[in-house]
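S.K.: sequence and predicted model, in that order:
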Amino acid sequence: MITLAIIAITCIVSFMALNNGRLMNDLILWPPAIARNREYHRLVTYGLVHADFNHLLFNMLTLFFFGRAVEGFYTANLGALGFALFYIGALVVSILPTYLKNRGNPNYRSLGASGAVSAVLFAFILRAPWSSIIVLVVPMPAIIYAVLYVAYSVYMDRRGQGNVNHSAHLWGAAFGVAFTLLMQPSVLSHFLEQLAQPRF
């Protein structure tokens, strides 16, 4: 239910912001607003707004499929709001390096839930590395996708071109893995056992 609530809230706020420039400006990650005006809420609310419908759809579909698969793990370890805490933590951690790098840049803005969604996706991969996932209609093992995803994100982040925040994707993925292992260290041994038994 937490996953569905996050999706519902994100969709509602995103649609409102796409039709209300002032709301978008109040929620988007704009570093000077945090550094100068202490608008710390932007470290979370940037994940509630998206650039367009396709951006929103991709993130929410991914969250729908993988969030429901891992929500029970966080509920069992942290209580009823465990997954919500994980998701909010992922939003903050995934964007912090970007904020610190651009805190003096008045021209920089970032938005979208991709960092937190990456955390959810990698938490799933850590627990089920050989599960089949669909990438652009092509099925592949989750662990293979993870390797390709990280390699691509590192490459694109170093290039520094385009409007996609690849740094947030990487930090979100790292948070998803680290937080999951912190909650239940035995997941690591399970992951390694699964890796040793490949299933294609």
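M.R.: The structure has been received and is ready for your questions.

S.K.: could you use CA atoms for every contact and neighbour count after this?
M.R.: Noted.

S.K.: which SSE is the spatially most central residue of the chain in?
M.R.: By Cα atoms, centre = their mean, the chain has its centre lying nearest to Ala116, at 1.9 Å. Assessed by DSSP states H and E, Ala116 sits inside helix 114-127.

S.K.: just checking, next helix/strand downstream of that helix?
M.R.: Note on helix 114-127: by DSSP H and E, the next helix or strand toward the C-terminus is strand 132-135.

S.K.: packing partners of that following strand?
M.R.: Helices and strands touching strand 132-135, by 3 or more Cα pairs under 8 Å, 6 or more residues apart in numbering; DSSP states H and E, are strand 138-141.

S.K.: grab the longest helix from this structure for me.
M.R.: helix 53-78 (DSSP state H).

S.K.: what's whichever helix or strand comes after it packed up against?
M.R.: Counting by DSSP H and E, the next helix or strand C-terminal to helix 53-78 is helix 82-102. Contacts defined by 3+ Cα pairs under 8 Å, 6+ apart place helix 82-102 against helix 2-18, helix 42-45, helix 53-78, helix 114-127, helix 166-183.

S.K.: and with 6 Å instead?
M.R.: helix 42-45, helix 53-78, helix 114-127, helix 166-183 (3 or more Cα pairs under 6 Å, 6 or more residues apart in numbering; DSSP states H and E).

S.K.: included below, for side-by-side comparison, is a second structure:
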Amino acid sequence: MFLPLHDRNPIRHISFPYVNYALIGATVLVFLVQSILTEPEWDRFVLGFGMIPVVVRDLYPAPVAWLPDQSTLVTYAFLHADWLHLLSNMLFLWVFGDNIEDALGHVRYLVFYFLCAAAAALVHLLFNINDLGPLIGASGAVAGVMGAYLMLFPHARVYVLFRLVIPIPLPIPAVWMLAVWIGTQVFYLVIGSEEPVAWWAHLGGILAGLLLAVPLRRRGVILFGGR
């Protein structure tokens, strides 16, 4: 229902969010590599760097022998199934990530992003403990960024593309948009959606973002701001 376009929330502490843009660039680059692979190569790539619960639990050997099993708790976040999967995640990261990098600082933002990715993967593992399929996508890490935004800038205005009959750009408080997004994840979990979407990873990521934003924010950044 809501597709974010941009926010009205200037950065105040850094001159340029280069870590956020580097994450976007690296993720797009990995997908470009994926896109030139043959189907068997693509499968091996995803199995090797995606997060497979039974591999992380050391029940099955890792497809990539030189890669530590637990490293896929982060590497999976750079893989995507298709262009729509990639672009939707990168759009959310572009809209919300710069302000979180500003609020945390460059190094802590990078650590924060990886921690949210790992937390999302672990929550997915917890509820899919014997799953043989790989988890891929930046959604969990991006959900963490959205959780931090909800904690730090709930009153900031976000311009969203809102559609009832025709799409129209509409400025709304971030808390409204993010609350709808969280509610959607919970709804699909409750009804037991069969869509190939890692709902638990999304919720794990957003919870990690909510919790980590508090201790990792730089001094002087208040909670529940954005006015």
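M.R.: Yep, that arrived. Keep in mind that this is a model prediction, so the values were computed, not measured.

S.K.: picking that back up, how big's the offset between the helix holding Ala116 of the first structure and the second structure?
M.R.: On superposition with the second structure, the mean distance recorded for helix 114-127 of the first structure (mean Cα distance after the TM-score superposition for the first structure) is 1.4 Å.

S.K.: the second structure: matching residues for that helix?
M.R.: Using TM-score structural alignment, helix 114-127 of the first structure lines up with residues 139-152 of the second structure.

S.K.: what residues sit buried inside that stretch?
M.R.: Buried residues in stretch 139-152 of the second structure, counted by 16 or more other Cα atoms under 10 Å: 139-152.

S.K.: still on that earlier bit, just the helices and strands packed on helix 82-102 of the first structure: most buried one?
M.R.: helix 114-127 (a mean of 27; mean count of other Cα atoms under 10 Å).

S.K.: circling back: name the nearest of the buried residues of stretch 139-152 of the second structure relative to Ile172 of the second structure.
M.R.: Closest approach to Ile172 of the second structure among those (Cα to Cα): Leu150, at 13.2 Å.

S.K.: other SSEs contacting the helix holding Ala116 of the first structure?
M.R.: Secondary-structure packing of helix 114-127 of the first structure (3+ Cα pairs under 6 Å, 6+ apart): helix 82-102, helix 166-183.

S.K.: go again using 8 Å as the cut-off
M.R.: Judged by 3+ Cα pairs under 8 Å, 6+ apart, helix 114-127 of the first structure is in contact with helix 53-78, helix 82-102, helix 142-159, helix 166-183, helix 186-195.

S.K.: elements contacting the fourth one?
M.R.: This means helix 166-183 of the first structure. On a contact count with 3+ Cα pairs under 8 Å, 6+ apart, helix 166-183 of the first structure meets helix 82-102, helix 114-127, helix 142-159, helix 186-195.

S.K.: other residues contacting that helix?
M.R.: With Cα atoms under 8 Å, 6 or more residues apart in numbering as the contact definition, helix 166-183 of the first structure has outside contacts at 77, 86, 90-91, 93-95, 97-98, 114-123, 126, 150, 153-154, 156-157, 187-188.

S.K.: again, only using 6 Å
M.R.: Helix 166-183 of the first structure has contacts (Cα atoms under 6 Å, 6 or more residues apart in numbering) with 90, 94-95, 115-116, 118-119, 122-123, 153, 157.

S.K.: what's the average distance of stretch 120-127 of the second structure to the first structure?
M.R.: Mean for stretch 120-127 of the second structure is 1.5 Å (mean Cα distance after the TM-score superposition for the first structure).
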